[in-house]
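Novice: dropping a prediction and its sequence here:
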Amino acid sequence: MVAQDFTVDLNKPLVFQVGHLGEAYQEWVHQPIASKEGPRFFESDFWEVESLYVIRIFKRQKFLTCTVWWVIPLIWLPVVCWCISMSIRMGHTLPQIALMVVSGIFVWTLLEYTLHRFLFHIKTKSYWGNTMHYLIHGCHHKHPMDGLRLVFPPAATAVLCVPFWNLIKLVSTPSITPALFGGGLLGYVMYDVTHYYLHHGQPKSEVPRNLKKYHLNHHFRIQNKGFGITSSLWDKVFGTLPQSKAAEKNR
């Protein structure tokens, strides 16, 4: 039985602690710690050693802020290009390819919003529910500035690509499927790189500066709204656009 007065020890590995919080987990995980130093997840060095090794290497080379984001385009952009080239080899023109890719990106933006709202912010209170949520997204809300665990691990992305590919095969032709999938994958790359930048970049122009403000508002002020990362489009469509501070004061 979960002790209602259980307290998480931040100096110990967190993953197998958070489940004991029970119903108190939701409140705890949405009280962010704005530190660039990430927590230890596991007691076992087998699970923790790889990320610690990366930290040591890049601290010594003073590239700590670049340890994560570049892995995403490095691995997935060649896959995007290969998928698009498949549809080109099957006879589609460049304008047709462009339309497929843009359509794939558009589909991704809806998937991005849906996953963030309904999976990443699912309400949990059981031991394993809390534990799994913390691993998927809770750790990011608790430590939003932890750059090592911000983007999605490539191995997990590869697993999720399989049902996404099969779903596209069901609704499109064999020659359209690769380019449409490539567009969706390109949308994912844009999302993950943008997400990293919104946390660790210092935008100078108005559009990215407003996008950064919009996303950090989701982390530090209104965490049950503002689920869009690359844009606020679907928040506007589905009514989850957060109110401004001025509007809240006038209520």
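Specialist: Nice, I can see it.

Novice: drop to CA atoms for contacts and neighbour counts, all remaining ones
Specialist: OK.

Novice: go through this protein and flag its longest helix.
Specialist: Taking DSSP state H as the assignment, the helix of the chain that covers the most residues is helix 177-200.

Novice: helices or strands up against it?
Specialist: Using 3 or more C-alpha pairs under 8 Å, 6 or more residues apart in numbering; DSSP states H and E as the contact criterion, the elements in contact with helix 177-200 are helix 71-89, helix 94-114, helix 154-171, helix 206-220.

Novice: what residues sit buried inside it?
Specialist: 177-189, 191-200 (16 or more other C-alpha atoms under 10 Å).

Novice: with distance to Leu233 and mean neighbour count added, can I get the helices and strands packed on helix 177-200 in CSV?
Specialist: What follows is the helices and strands packed on helix 177-200, written out as CSV (distance: least, C-alpha to C-alpha, whole Å; neighbours: other C-alpha atoms under 10 Å):
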stretch, distance to Leu233, mean neighbour count
helix 71-89, 24, 17
helix 94-114, 9, 18
helix 154-171, 22, 12
helix 206-220, 12, 17
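
Novice: redo the ones you listed as a markdown table? Include distance to Gly239.
Specialist: Rendered in a markdown table, the data for the helices and strands packed on helix 177-200 read as follows (distance: least, C-alpha to C-alpha, whole Å):
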| stretch | distance to Gly239 |
| --- | --- |
| helix 71-89 | 31 |
| helix 94-114 | 12 |
| helix 154-171 | 26 |
| helix 206-220 | 15 |
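
Novice: so which of these gets nearest His133?
Specialist: The closest of the helices and strands packed on helix 177-200 to His133 is helix 154-171. By C-alpha to C-alpha, the value is 14.9 Å.

Novice: want to compare, so here's the second one:
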Amino acid sequence: METSHQPRNSGTGKIFNNPFLERLTRTHISLPLTAFSMISIYLIYQSVAVMGIAVGTTMLLFLGGLLFFTFIEYMMHRHVFHMTEDTPAKKKFVYTAHGVHHDYPRDKDRLAMPLPVSLVVSFVFFLIYRLIMGDYAYAFLPGFLMGYAAYLWVHYMVHAFQPPKNALKIWWVHHGIHHYKQPDRAFGVSSPIWDLVFRTMPEKSK
């Protein structure tokens, strides 16, 4: 299926004809938020109480993981979910992973990756971090996971709620521009920092 790039204000898209697979593409936002919060608490406990990493070091690694997630979020959104759809396989992948969300941005059941998939991806990241930084991965990964949880919550809020009348409105404006005006810009959801770094902030003239 191809993305129409014409956002609907209601309704939902169909990804799979198989009803079981189609059901697996839907996730209530509370599931990943709860799961990754609990996993992060456990890993921080392991870092301090079991691995013996100092509390201050754990906090710095946690913040490092949080910041690193915002970078991964930006790169995935820009270069994977918005890759050039020059083959049928790429078109199907982009629509399944992200295009259906652009077609139906108010579909609350598709604002988060299915929990089984996100758990597997998180475990792969843990193995990579463990290989690179050893026991410090127990402090770094929780920051990364809570970065993901923060991204999910921000993404859910901007699609499910009306924008507030305060400084937090920038999240709604920034992501709304990406969805409705300039899909080739404003890739940061939880933070616009990497849009600033890589010069993909929205063009004011538009």
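Specialist: Thanks, I have it. Quantities reported herein were computed from a predicted structural model and do not represent experimental measurements.

Novice: aligned partner of Lys108 of structure 2 in structure 1?
Specialist: Under the alignment (TM-score structural alignment), Lys108 of structure 2 pairs with Gly147 of structure 1.

Novice: residue in structure 1 paired with Pro32 of structure 2?
Specialist: In structure 1, the position corresponding to Pro32 of structure 2 is occupied by Ile72, as judged by TM-score structural alignment.

Novice: apart from its neighbours in sequence, what residue is nearest its match?
Specialist: Nearest in space to Ile72 of structure 1, with sequence neighbours left out and distances taken as C-alpha to C-alpha, 6 or more residues apart in numbering, is Val189 at 6.4 Å.

Novice: next one: the one you found from Gly182 of structure 1, what distance?
Specialist: Applying C-alpha to C-alpha, to the nearest Å, the value for Val189 of structure 1 to Gly182 of structure 1 is 10 Å.

Novice: also Pro242 of structure 1?
Specialist: Here the distance between Pro242 of structure 1 and Gly182 of structure 1 works out to 32 Å (C-alpha to C-alpha).

Novice: by how much does stretch 161-168 of structure 1 deviate from structure 2 on average?
Specialist: Comparing stretch 161-168 of structure 1 with its match in structure 2 after superposition yields a mean distance of 1.9 Å (mean C-alpha distance after the TM-score superposition for structure 1).

Novice: quick one on the thing from earlier: what range in structure 2 matches the longest helix of structure 1?
Specialist: Aligned by TM-score structural alignment, helix 177-200 of structure 1 falls on residues 137-160 of structure 2.

Novice: ok, and what's touching that stretch?
Specialist: Here stretch 137-160 of structure 2 makes contact (C-alpha atoms under 8 Å, 6 or more residues apart in numbering) with 29, 32-33, 36-37, 39-41, 43-44, 46-47, 58-59, 61-70, 105-106, 108, 111-112, 122, 125-126, 129-130, 171-172, 175, 189-190.

Novice: starting at the chain centroid, how far to it?
Specialist: Distance of stretch 137-160 of structure 2 from its chain centroid, counting by C-alpha atoms, centre = their mean, to the nearest Å, is 7 Å.

Novice: mean shift of it relative to structure 1?
Specialist: Taken against structure 1, stretch 137-160 of structure 2 registers an average deviation of 0.7 Å after superposition, with mean C-alpha distance after the TM-score superposition for structure 1.

Novice: quick one: map Gly13 of structure 2 onto structure 1.
Specialist: Under the alignment (TM-score structural alignment), Gly13 of structure 2 pairs with Pro39 in structure 1.

Novice: and the residue located most distally from the centre of structure 2, how far from Tyr138 of structure 2?
Specialist: Distance from the C-alpha centroid of structure 2, by C-alpha atoms, centre = their mean, peaks at Gly52 (30.8 Å). Gly52 of structure 2 sits 11 Å away from Tyr138 of structure 2 when distances are taken as C-alpha to C-alpha.

Novice: can you pull the contacts of Arg185 of structure 2?
Specialist: Residues counted as contacts of Arg185 of structure 2 (C-alpha under 8 Å, 6+ apart) are His178, Asp195, Thr200, Met201, Pro202.

Novice: max pairwise distance over those residues: which two?
Specialist: Considering C-alpha to C-alpha, no two members of these lie farther apart than His178 and Asp195, which are separated by 11.5 Å.

Novice: what sits in contact with each of the two?
Specialist: With C-alpha under 8 Å, 6+ apart as the test, His178 of structure 2 and Asp195 both reach Arg185, Ala186, Phe187.
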